[in-house]
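Enquirer: 3D, please:
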Amino acid sequence: MKGLGKLIWRFVKLFVIFFVGVTVFWVIFYRFINPPVTWLMLTRGFEQKADSKPWKIDKDWRDFDDIADQMKRAAVAAEDATFLENHGFDFHAIEKAIQKNSRSRKLIGGSTISQQTAKNVFLWPGRSWIRKGFEAYFTLLIEVFWSKRRIMEVYLNVIEMGDGIYGIQAASQHYYHKDASQLTKSQAAAIASIFPLPLKWSPTNPNKRVARKQYLIRQNMRRLGPLDF
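Expert: Got it, this is the predicted structure:
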């Protein structure tokens, strides 16, 4: 039994070393190379085929400097007001999410932009505590190996913004027929307002809830100080 225990322990150590090595390399690789596709994009594509719809992954990468500053402000105002100050986690938001989860069967997140980027780029769609654990791990890695500028760039290029629409350039073209560099404050706030439910909400045809979110995001954008990326 002792020999078997040692063998198992050795296997576990080797697996952990292998896992950490591969994931760290993966994160560093994406620091310099843009992610070509995400699990969510592929999942949505298969869902479209299952519904007898054409496969659609509409995306067009834009570098950080080619995205309107108003869009970056809108993303921070809508999703993570402390983005530039936190280290990937907003513990106040996490505490609130835990309190809500204790009263509901539905798992509610308190995710920062870094956490959302980690799950969008490296993980599969879904909600579970196991996935949250991996999300925290990859969040720590991108906070260590990426800059906030890179996190925001990747975030705005891979996030789902409609049916088969991913990234700010595709969204900008689809909803406003313009380049992502030309988005106005109102348009940026409108796009940011649909981040939670991009398949159900529209920035150009908002319901009352979305219109309210757009107003609040514009107000928050005014309150934000300079964003020094």
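
Enquirer: okay, CA-based contacts and neighbour counts for the rest of this
Expert: Noted.

Enquirer: Can you show me the strands along this protein?
Expert: With DSSP state E as the criterion, the chain has strands at 160-162, 165-166.

Enquirer: Same list (those strands) but as a markdown table, adding distance to Lys6 and mean neighbour count.
Expert: Listed next are the strands of the chain as a markdown table, based on distance: least, CA to CA, whole Å; neighbours: other CA atoms under 10 Å:
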| stretch | distance to Lys6 | mean neighbour count |
| --- | --- | --- |
| strand 160-162 | 46 | 26 |
| strand 165-166 | 48 | 23 |
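
Enquirer: nearest to Ile33, of those?
Expert: Nearest of the strands of the chain to Ile33, taken as CA to CA: strand 165-166 at 17.4 Å.

Enquirer: and Arg222, which of the strands of the chain is closest to it?
Expert: Judged by CA to CA, the one of those that comes nearest to Arg222 is strand 160-162, at 23.5 Å.

Enquirer: run this one through as well so I can compare:
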Amino acid sequence: MKKARLKEKPEPLKRRIRRWLLGALGVIVALPVVLTLLYSVVPPYSSLMLYRSVTGQPVWREWVPLEQITVNLQRSVVVSEDAKFCQNFGVDWSAVQGQVEKLMAGKRPRGASTITMQLAKNLFLWNGRDYVRKALEVPLAFMLDAILSKRRILEIYLNVAEWGPGIFGVEAASQTFFGKSAAKLSLSQAALLATALPNPVARNPAKPSSGHRRLASINRSRAQVAGDVLSCISATER
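Expert: A predicted model of the protein is given here:
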């Protein structure tokens, strides 16, 4: 008599769930890496741009290479958003430590995001102020800095940053607020655009409030004495 074939026991439900979760986690971890490799050659969309498109809201973005963005704007944005852009590896740990100390002291932390961290948020995360998103920005910023050149990071950031509802990237912002291309922005206009970034919905570079004008004036003065904050980008690429 032939021995009856033993029936294989079904895989326990807990094991199947664990295997599925590990697979999903692997995809979540790998996806930003794959997308970043793609973004090294392809102009990306930000998560907010995608959300607006999916929900039927207008999106205006005209991609321009970094050499078609005036150095005035490049310098103003770096001075305003991340003065150590060329020195850090995606995260400014001294700034992060200062904000953690404020938090531990019961004060409200603010700032500490580098341009690379902001790009990580724009490409992969969501808007809003919460510590979960901030924590996710750190490894994503390291990953971006490891894969992309500083030139490409700045180029993408300037092309996906929000400058107003539905207005993304410096070319769309320049055309909207000043009626000219990003290559022809003056020092004053560049400073107004750069200082609008922390609050693009409330700050209109074409009709700046007195407070906005003051911030732009400070930015312009700092940019003039900041030295070569674009040292990691060769002069031929600017």
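
Enquirer: circling back: kindly reformat the strands of structure 1 as CSV containing distance to Arg103 of structure 1.
Expert: Below are these laid out as CSV (distance: least, CA to CA, whole Å):
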stretch, distance to Arg103 of structure 1
strand 160-162, 29
strand 165-166, 33
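
Enquirer: For Lys96 of structure 1, which of those is the nearest?
Expert: strand 160-162 (24.9 Å).

Enquirer: so where is that closest one in structure 2?
Expert: Across structure 2, the stretch matching strand 160-162 of structure 1 (TM-score structural alignment) is residues 162-164.

Enquirer: In structure 2, which helix is the longest?
Expert: Counting by DSSP state H, the longest helix found in structure 2 is helix 13-39.

Enquirer: Output the contacting helices and strands for that helix.
Expert: For helix 13-39 of structure 2, the packing partners by 3 or more CA pairs under 8 Å, 6 or more residues apart in numbering; DSSP states H and E come out as helix 131-147.

Enquirer: So which bit of structure 1 is the helix it packs on matched to?
Expert: With TM-score structural alignment as the criterion, helix 131-147 of structure 2 aligns to 129-145.

Enquirer: sorry, back to before: what angle separates the longest helix of structure 2 from helix 131-147?
Expert: 50 degrees (axes from the mean of the first three to the mean of the last three CA atoms, to 10 degrees).

Enquirer: how about the helices in structure 2?
Expert: Under DSSP H, structure 2 gives helices at 13-39, 47-54, 71-81, 93-104, 115-124, 131-147, 150-160, 170-178, 187-194, 210-225.

Enquirer: in the first one, what's buried?
Expert: Neighbour-count burial for helix 13-39 of structure 2 flags 32, 36, 39 (criterion: 16 or more other CA atoms under 10 Å).

Enquirer: For Leu48 of structure 2, see how far away the residue positioned nearest the centre of structure 2 is.
Expert: Centroid-nearest residue in structure 2: Leu119, 1.5 Å away (criterion: CA atoms, centre = their mean). Separation of Leu119 of structure 2 from Leu48 of structure 2 (CA to CA, to the nearest Å): 12 Å.

Enquirer: same deal with Val96 of structure 2?
Expert: Separation of Val96 of structure 2 from Leu48 of structure 2 (CA to CA): 25 Å.

Enquirer: So which of the two has more stuff around it?
Expert: Leu48 (22 against 17; other CA atoms under 10 Å).

Enquirer: related to what we said a few turns ago, mean per-residue distance, the match of helix 131-147 of structure 2 versus structure 2.
Expert: Following superposition, stretch 129-145 of structure 1 is found to deviate from structure 2 by 1.3 Å on average (mean CA distance after the TM-score superposition for structure 1).

Enquirer: Provide the contact partners of that stretch at residue level.
Expert: Taking contacts as CA atoms under 8 Å, 6 or more residues apart in numbering, the residues outside stretch 129-145 of structure 1 that touch it are 24, 27-28, 31, 87-88, 114-115, 117-119, 122-123, 151.

Enquirer: Pull the most distant pair out of these.
Expert: Maximum distance among the contacts of stretch 129-145 of structure 1 (CA to CA): 19.7 Å, for His87 and Leu123.

Enquirer: quick revisit: which position in structure 1 aligns with the residue nearest to the centre of structure 2?
Expert: Under TM-score structural alignment, Leu119 of structure 2 pairs with Thr117 in structure 1.

Enquirer: how near is its match to Tyr30 of structure 1?
Expert: 12 Å.

Enquirer: With Gln187 of structure 1 instead?
Expert: 29 Å.

Enquirer: what does Leu199 of structure 1 give?
Expert: From Leu199 of structure 1 to Tyr30 of structure 1 the distance is 27 Å (CA to CA).

Enquirer: Check Gln115 of structure 1 too.
Expert: 16 Å.

Enquirer: Tyr176 of structure 1 too?
Expert: In terms of CA to CA, Tyr176 of structure 1 sits 29 Å off from Tyr30 of structure 1.

Enquirer: cool, Trp9 of structure 1 as well?
Expert: For Trp9 of structure 1 relative to Tyr30 of structure 1 (CA to CA), the value is 32 Å.

Enquirer: in stretch 179-193 of structure 1, what counts as buried?
Expert: Buried positions in stretch 179-193 of structure 1, judged by neighbour count with 16+ other CA under 10 Å: 179-183, 185-193.

Enquirer: Oh, that last question was meant for stretch 140-153 of structure 2, not what I typed.
Expert: So for stretch 140-153 of structure 2, counting by 16+ other CA under 10 Å, buried means 140-145, 148, 150-153.

Enquirer: Could you do stretch 90-109 of structure 2 as well?
Expert: Buried-residue list, stretch 90-109 of structure 2, by 16+ other CA under 10 Å: 90-92, 96, 99-100.

Enquirer: Same question for stretch 209-218 of structure 2.
Expert: In stretch 209-218 of structure 2, counting by 16+ other CA under 10 Å, buried: 212-213, 215-217.

Enquirer: List the contacts of the nearest residue to Ser217 of structure 2 once chain neighbours are set aside.
Expert: Nearest non-adjacent residue to Ser217 of structure 2, counting by CA to CA, 6 or more residues apart in numbering: Ala191, 7.3 Å away. Neighbouring residues of Ala191 of structure 2 by CA under 8 Å, 6+ apart: 73, 76-77, 216-217, 219-220.
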